[in-house]
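1. Could you work out the structure for the sequence below:
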Amino acid sequence: QRLLSANDVVSAVPDPEMPYVTLGDLGVVGAVRVDEDARSVRVELTPTYLGCPATEVIQQDVKTALLDAGWQSVAIELRFDPPWTPERITRQGRAKLAAEGIAPPAGRTGSKGTDPAPVFVTLGRAPAEVRCPRCGAAQTDLISAFGPAPCQELRRCATCREPFPAIKRASR
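-> Got it, this is the predicted structure:
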């Protein structure tokens, strides 16, 4: 029996807090090392947020998906260096977030094989431009630095007046 690609399986696991995006879309999947003879796999994950309450669920979901795909031994390691940044979100992930009414951070998109320089998320003043995912207006106001998930903030569009969650942007 041919095993499904461990990387494909892990990358397709939905995020438990935002199930419309996958771990691959969010760029949290690091190295995936396999030993096909032993049917074992070791996965490195970088959570989006140091205190992310979904980390344990993510680990269990990844393990379950790999076991269901035929892998017999699964080891998962959390990596925090280099830290995750919103720049790791793929183009597809950004499109999925926007389709759900969540403003993805502006900036370059993640790409395989490159680790962006570490950046820090500020909890103070919000960046000047976060586009509204509903009408596309550039002028939005911060309502709260804390949103439905620790990696999100709440904003309101100055044009359509609709509130929306936005992925917190990293500051340099």
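
2. going forward, measure contacts between C-alpha atoms and count neighbours the same way
-> Fine.

3. Leu67 belongs to a strand?
-> No - looking at Leu67 with DSSP: H, G, I helix; E, B strand; the rest coil, it is helix, so not inside a strand.

4. Next, count neighbours for it.
-> 16 (other CA atoms under 10 Å).

5. Same question for the one 5 residues further on.
-> Counted with other CA under 10 Å, residues neighbouring Gln72 total 14.

6. Just give the nearest non-adjacent residue to the residue nearest the centre of the chain, would you?
-> What sits nearest the mean C-alpha location of the chain, by CA atoms, centre = their mean, is Leu26, with 2.8 Å. Once flanking residues are discounted, Leu26 sits nearest to Ile89: 4.4 Å by CA to CA, 6 or more residues apart in numbering.

7. Please give the structure of this sequence too, so both can be compared:
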Amino acid sequence: MVTAVLSDTDLRRRAWEVAAQVVDPEIPVLTIADLGVLRDVRVRDGRVEVAITPTYSGCPAMNMIALEIELALERAGIGRPTIRTVLSPAWTTDWMSEDGRNKLRAYGIAPPQASSSRRALFGEQQVSCPQCGSGNTELLSEFGSTSCKALWRCKACREPFDYFKCH
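-> So this is what the prediction gives:
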């Protein structure tokens, strides 16, 4: 429980620190800050408001993420926040942190390529295998273990892997 009265700036900073540690329920090695889903934290009239952006419209993880943010902030003594879902601008893989990309790779998921690349724009992707690093890979299915991932296979090590889709 927070016993001292915090300034709005300190409350905002503390709320961001706590919310940033909430993990994505579909990819538990990533925090919502790594993923770029946590967009903003504000304090209005002494109450915390947290803005989150889904990785795509209809993402089933968003309700769980909102609940986990509420619980984390309450446990930290900050109180129950208002959670606001922001759809514009739409989430992009460009918002994912470099640390988040590295965590994906270590977890066995190929991180997204830069979405502004010509290959990503025209669908000519070369995805590196997160297991062996080979670029000799093939798309098996546009749909992976979750809607934001595609299923690929490495032709070098023959291992299947998820690729986090660019958008």
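
8. Work out the TM-score between the chains.
-> The pair, once superposed, lands on a TM-score of 0.85 when counted by TM-score structural alignment, normalised by the length of the second structure; 155 aligned residues with a CA RMSD of 2.1 Å.

9. that older thread, alignment lookup: the residue nearest to Leu26 of the first structure to the second structure.
-> With TM-score structural alignment as the criterion, Ile89 of the first structure lines up with Met96 in the second structure.

10. so how far is Gly135 of the second structure from that match?
-> 22 Å (CA to CA, to the nearest Å).

11. And those two? Which one has more around it.
-> Met96 (19 against 15).

12. looking at this, Asp40 of the second structure is in a strand?
-> Yes - using three-state DSSP, the assignment for Asp40 of the second structure is a strand.

13. about what we covered before: right, and the residue nearest to Leu26 of the first structure touches Thr22 too?
-> No - contact between Ile89 of the first structure and Thr22 fails when scored by CA atoms under 8 Å: they sit 10.1 Å apart.

14. and Cys157 of the first structure, how many neighbours?
-> 22.

15. Could you check which residue of the second structure pairs with it?
-> Under the alignment (TM-score structural alignment), Cys157 of the first structure pairs with Cys154 of the second structure.

16. give me the number of residues near the closest residue to that match other than its chain neighbours?
-> Closest residue in space to Cys154 of the second structure, ignoring its immediate chain neighbours: Thr137 at 4.3 Å, by CA to CA, 6+ apart. Look at Thr137 of the second structure: counted by other CA under 10 Å, it has 22 neighbours.

17. Thr137 of the second structure maps to what in the first structure?
-> Thr137 of the second structure maps onto Thr140 in the first structure, by TM-score structural alignment.

18. show me where the first structure has helices.
-> Secondary structure of the first structure by DSSP state H: the helices cover 6-11, 23-26, 55-68, 91-99.

19. Make CSV out of those and add distance to Gly107 of the first structure.
-> Below are these laid out as CSV (distance: least, CA to CA, whole Å):
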stretch, distance to Gly107 of the first structure
helix 6-11, 22
helix 23-26, 14
helix 55-68, 26
helix 91-99, 11
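
20. Minimum distance to Val121 of the first structure: which of these has it?
-> Among these, helix 23-26 comes nearest to Val121 of the first structure, with 16.2 Å by CA to CA.

21. which part of the second structure lines up with the closest one?
-> By TM-score structural alignment, helix 23-26 of the first structure lines up with residues 32-35 in the second structure.

22. Pick the most buried one from the helices of the first structure.
-> When the helices of the first structure are scored by mean count of other CA atoms under 10 Å, the highest mean neighbour count falls to helix 23-26 (a mean of 25).

23. What is that helix packed up against?
-> Here helix 23-26 of the first structure touches helix 6-11, helix 91-99, going by 3 or more CA pairs under 8 Å, 6 or more residues apart in numbering; DSSP states H and E.
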